[in-house]
Structure formats: structure tokens, C-alpha cells
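Participant: Below is the sequence, then the predicted model.
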Amino acid sequence: MGQLGTEHSSAVRSPDAPPAAPSGPLGLLVRALIVMALIAGGVQLTQTPAHRPLDDLFQAIEAGEVSTITMEQLPPNSQGQSTVEWDGLARPAWSTYEYSSENAAPEGWAVDDPSVSGADERAMILDLASRSGVQVLERDLGASSGGHLVWFSGLAWTAALLLLIGGPRPRLASKWAWFWLAVATPITWLVFAILEPTLWGRRRPSPQRARRLSGGWGFLLALVIAGLLASIPWYRDHFLR
């Protein structure tokens, strides 16, 4: 189980390195379960509300990007802090807001108007939603918006890491290279489970590559990939925020 730290990191294949043996039935099953859990986890993540500043909600409403807003039903003449969730074009989101029936926003207020500072943000949300025709749903105070979640991505990440550490020597890249790439983007585990040590379902041994990606190059490549993915708005909104 300690092979991740002790594996030889050279990218050059040993002349007498044996071909990579295909996975047995149990190994294929484990790899298939990891792939399915990763896919389920990715879908789950895109449907799980991400925290956003409240200004993002106001801007999204004005841009026509919000379909439904969900808020807690609060007692009259109360004040404090509560949460709001909304669905739109991208990943669902949530934020917190301050409410107080004594601090109403001025008539004809605008999102970027400094005079609304300290105003009842709940009333502002409801007013802006009404003006924009956005549906507002209320749930009981303290009620959960969903049941208990099974975090498939976390389970799959852990299983794939254990497979990397305790499994056979990878054919395409060193164990450290696979690790750094997976840190940069978890989708790497999907590629790893399908391709290592041989293509999933392949019944014959695969020859070792003359050169494979070393841990050092894997680390540098991971930095480049992480930067590129962070620059893609769709990926950033769905997986990084």
C-alpha cells in the first residue's frame, strides 16, 4: 500500500519490463464501479447549490437567468439572517441575506444604488423577483431542502486513490504523475480507471511504453491543466465555485 511514495519515477522503460497484465474479474468490477461513481458524482456536483455572493442573485435576476427562488418562511416583524437558493442557467446557488422589517428599501431602488445599503434584503429579493416574473417558493423555517446526500465523487476519489497506491505499476504514467493530474482535475481518475493498467476489458497483456510520464512532468502538466480549466467559465461555475 506504500507504493506511491516508493515507485521509481523514471520515465524510461526498463528493457526487461514485463507487459502489463490485464485486470482480473474483481479488478474490472472495481474499475467499473469507480467509473460509475465518478460519473454520478459529477452529475450530483452540478446539481448541488454552490455558495455565491448575494449580488450574484440580483445580477442573475436582472439578466433573466433565474427561474426559481426558494426562501424560508419567516415570522412577521422579525429580523436576522437567513438563506436563499436559486436555480438558473448554470449550477444552482445559495447565499445568505439580512432581513429587518424596519429597514425597507427606498421606492424605485436599483441594485447598484448605494442608498439600499443596510436595507431589508429579503424585501429587495421579493421585489426584484416580482418585477422580473421569477417564481418564489417558501419552505418552513429550518426545513432542509433535501435529504442526506451520498457524495459519490468523494467515495470514488478515495477508491481510485487506493487502487493507484495498492494496484499494479501503471503503464502510461508513474503513480505520482497520475496523482498530481488527479489533484488538478478529478476527471483524471475516470481516465485512470479506464486505461490502467490496460484498457478496460482488454484480455491480453499490453506492452510497456518506451517512455511514460514521470512524476515531475506530471506535476508541471497538472499546473497547466488546472490553469486552463480555471479559465473556462462553464467549468469554473460548475465545478470550482
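Facilitator: That came through fine.

Participant: From now on I want contacts and neighbour counts done on CA atoms only, so please keep to that.
Facilitator: OK.

Participant: what separates the lengthiest strand in the chain from the chain centre, distance-wise?
Facilitator: Using DSSP state E to assign secondary structure, the strand with the most residues in the chain is strand 79-88. Offset of strand 79-88 from its chain centre (Cα atoms, centre = their mean, to the nearest Å): 21 Å.

Participant: so after it, what's the next helix or strand?
Facilitator: strand 93-100 (DSSP states H and E).

Participant: Compute the first-to-last residue distance for stretch 38-55.
Facilitator: 32 Å (Cα to Cα, to the nearest Å).

Participant: Buried residues of it, list them for me.
Facilitator: In terms of neighbour count (16 or more other Cα atoms under 10 Å), stretch 38-55 has its buried residues at 38-39, 41-42, 44-45, 49-50, 54.

Participant: ok, and here's another one to check against it:
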Amino acid sequence: MTIAATEPQASYDEWRTRRWRLTSLTFGLLWLVTAVAVVLVGEKQSDLSSLAGSLANGSVTRVEVVGLPQDPDWRGRQQVTLKWRESVLSRYAVVTVDTRRNPSDQWDGDQVNGDLEVHLRGFGPEPDITYSEATGFQEWRGYRGPGWVALLAFAAWLGTGLLVIGGPEPWRATRWAWGWFVLMAGPLGSLGYLLLGGPLSLARPKDVRQRLTGGWAFLIALVFFGGANAG
């Protein structure tokens, strides 16, 4: 792999000045707050089979059903969301419920024909099932949460990108290289830049002239993160 050996335009020690240290710590703390918010109120996408397994082994005892009509005489097909909590993160699964006399199986994804509550209780020890109305959320790469969490993440990501553009010359990779990582890898690229690119001044390289170029960084980001962005 080719590594650029050009002399950086600014002193790498500039990251150690109070101005850039405080700026970098601010964005680092913003990412930390975002991560905590995702754990506390965010949800990770899952499926009905995972919920069934957790109900069967007793690790899940409470399920929230979102968006299902509560009229006992209701007949039709409705897409609902099942929510439950496992270990650290909450999970959700989108399921189609069909209560018609002649339900259709021509549907992609998880489907339950008949009474959803009876179906869930058939997986194991009777869970505590609650019902709620659908609310707004923001979704990204299999995770979703309230709009304010998305706003926090966007602010942290945008701030990190501006730091790449306007901050001192970064370590280990050029501005273009770190820019591709931040753009295509999102939180992972941003975290890598803050920890290894100079902002938080961790593990300063011995030879600051050896840096990954933008072309190679683009290819690496495309291979490892391009598919996730496309999805």
C-alpha cells in the first residue's frame, strides 16, 4: 500500500495547543453523549425469530406492540412494531399481522396470521404484553431512536467533518483520507480520526510524514463501509 511522505503544511504539535484540545474534547464528549443516548433510548433492528428465542429461554419477559388496532372486531392486515429489551440495547422487529379469514402469505419479512398476542404467548413463559401508538423516529443502519438523538449524532458528525477541514494537519492520513473515513464510516470514522488523527493527541506517530493518501482511504472506506451506506 502506498503511503504519502509529503511534508505536512502545519505543525503536528499544533494539536497540543489549548484551542484545538478544547475543540477536540468538545466533539469527543458530544460523541460520548450520543453513544449513551443510543444505549438508553435507541433501538437495534432485529426479527421475530430472535424475539421468539428470547421469549423461549426467559431472557425477555416484556414485549411492547406498537401500531396494532385495539378493536376486538378488527379484521385486516397491519404492519406493527414489536419492541423488547435484551442486555444493553432495546430491540425492535417489524411484523405484518394479518387477521383476515383468508390471510395472504405474499408478503416479504416476518408475518403473523391471526391473533398476535396468542402467537407471542406460544413461544414460552407468558410475557407481559403492552400496546402503544406509533411515534416518530429517525433510522440509520439498523438503529433508530428519537429525533433529538439523530440531531446529536448529526451535530457530532458535522463538527468532526469541519475539524478535518479546518483543523491542523492530521496524523497518519491526509485531510482527504480522513475526510473519506468520516464521510463513509460515520461514527467509526469520526472516532478513528479523533483518537488517531491528532485531535485528542493519542499515540502520536514517530514519523509524522508517513500518511495514508486520499485515494487509498477512499478504496478502504468503499470496501468496508460502502455496502452499509448503500443499504
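Facilitator: Great, that's in hand. This is a predicted model, so every value here is computed, not measured.

Participant: TM-score for the pair, please.
Facilitator: Overlay of the two chains. TM-score (TM-score structural alignment, normalised by the length of structure 2): 0.67; 205 aligned residues with a Cα RMSD of 4.0 Å.

Participant: any chance of the buried residues of stretch 38-55 of structure 1 in a markdown table, plus distance to residue 29 of structure 1?
Facilitator: Listed next are the buried residues of stretch 38-55 of structure 1 as a markdown table, based on distance: Cα to Cα, whole Å:
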| residue | distance to residue 29 of structure 1 |
| --- | --- |
| 38 | 14 |
| 39 | 15 |
| 41 | 18 |
| 42 | 20 |
| 44 | 22 |
| 45 | 24 |
| 49 | 32 |
| 50 | 33 |
| 54 | 45 |
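
Participant: Can you mark which positions in the longest strand of structure 1 are buried?
Facilitator: Quick answer for strand 79-88 of structure 1 (16+ other Cα under 10 Å): 82, 84-88.

Participant: Give me the contacts around stretch 222-235 of structure 1.
Facilitator: Identification of contacts with stretch 222-235 of structure 1 by Cα atoms under 8 Å, 6 or more residues apart in numbering yields 90, 180-185, 236, 240.

Participant: what's the farthest-apart pair in those?
Facilitator: 90 and 180 (28.2 Å; Cα to Cα).

Participant: Looking at the two, which is more packed in?
Facilitator: A count of neighbours by other Cα atoms under 10 Å puts residue 180 above the other of residue 90 of structure 1 and residue 180, at 21 against 13.

Participant: For the more buried one, which three-state class applies?
Facilitator: helix (DSSP: H, G, I helix; E, B strand; the rest coil).

Participant: residues touching the residue nearest to it when sequence neighbours are not counted, list them.
Facilitator: Nearest non-adjacent residue to residue 180 of structure 1, counting by Cα to Cα, 6 or more residues apart in numbering: residue 219, 5.3 Å away. Contact analysis of residue 219 of structure 1 by Cα under 8 Å, 6+ apart lists 177, 180-181.

Participant: ok, so of those, who is nearest residue 34 of structure 1?
Facilitator: The closest of the contacts of residue 219 of structure 1 to residue 34 of structure 1 turns out to be residue 181 (Cα to Cα; 16.8 Å).

Participant: Excluding chain neighbours, what is closest to that closest one?
Facilitator: Using Cα to Cα, 6+ apart, the nearest residue to residue 181 of structure 1 is residue 222, at 4.8 Å.

Participant: Please identify the helix or strand for the one you found.
Facilitator: Here residue 222 of structure 1 sits within helix 215-230, counting by DSSP H and E.

Participant: List the contacts of whatever residue of structure 2 lines up with residue 37 of structure 1.
Facilitator: Structural alignment (TM-score structural alignment) places residue 37 of structure 1 against residue 30 in structure 2. If you count contacts by Cα under 8 Å, 6+ apart, residue 30 of structure 2 has them with 152, 156.

Participant: For residue 30 of structure 2, pull up the helix or strand it's in.
Facilitator: Per DSSP H and E: helix 18-41 holds residue 30 of structure 2.

Participant: middle-most residue in structure 2, spatially?
Facilitator: What sits nearest the mean C-alpha location of structure 2, by Cα atoms, centre = their mean, is residue 143, with 4.7 Å.

Participant: is it true that that one touches residue 42?
Facilitator: Yes: between residue 143 of structure 2 and residue 42 a contact is recorded at 6.9 Å, counting by Cα atoms under 8 Å.

Participant: Not counting its own residues, what contacts stretch 82-93 of structure 1?
Facilitator: 46-52, 57, 60, 65-72, 94-99, 234, 237-238.

Participant: which residues touch residue 53 of structure 1?
Facilitator: Residue 53 of structure 1 touches 95-96, counting by Cα under 8 Å, 6+ apart.

Participant: What's the separation between it and residue 120 of structure 1?
Facilitator: Applying Cα to Cα to residue 53 of structure 1 and residue 120 of structure 1 gives a distance of 16 Å.

Participant: Could you do residue 150 of structure 1 as well?
Facilitator: Distance from residue 150 of structure 1 to residue 120 of structure 1, by Cα to Cα: 36 Å.

Participant: same deal with residue 169 of structure 1?
Facilitator: Relative to residue 120 of structure 1, and taking Cα to Cα, residue 169 of structure 1 is found at 60 Å.

Participant: just so I have it, where are all the strands in structure 1?
Facilitator: 50-51, 66-72, 79-88, 93-100, 135-139.

Participant: Out of the ones you listed, which is closest to residue 12 of structure 1?
Facilitator: With Cα to Cα, the closest approach to residue 12 of structure 1 among the strands of structure 1 belongs to strand 50-51: 43.5 Å.

Participant: Read off where that closest one ends up in structure 2.
Facilitator: Going by TM-score structural alignment: strand 50-51 of structure 1 matches residues 44-45.

Participant: contacting residues around that stretch?
Facilitator: 89-93, 142-144.
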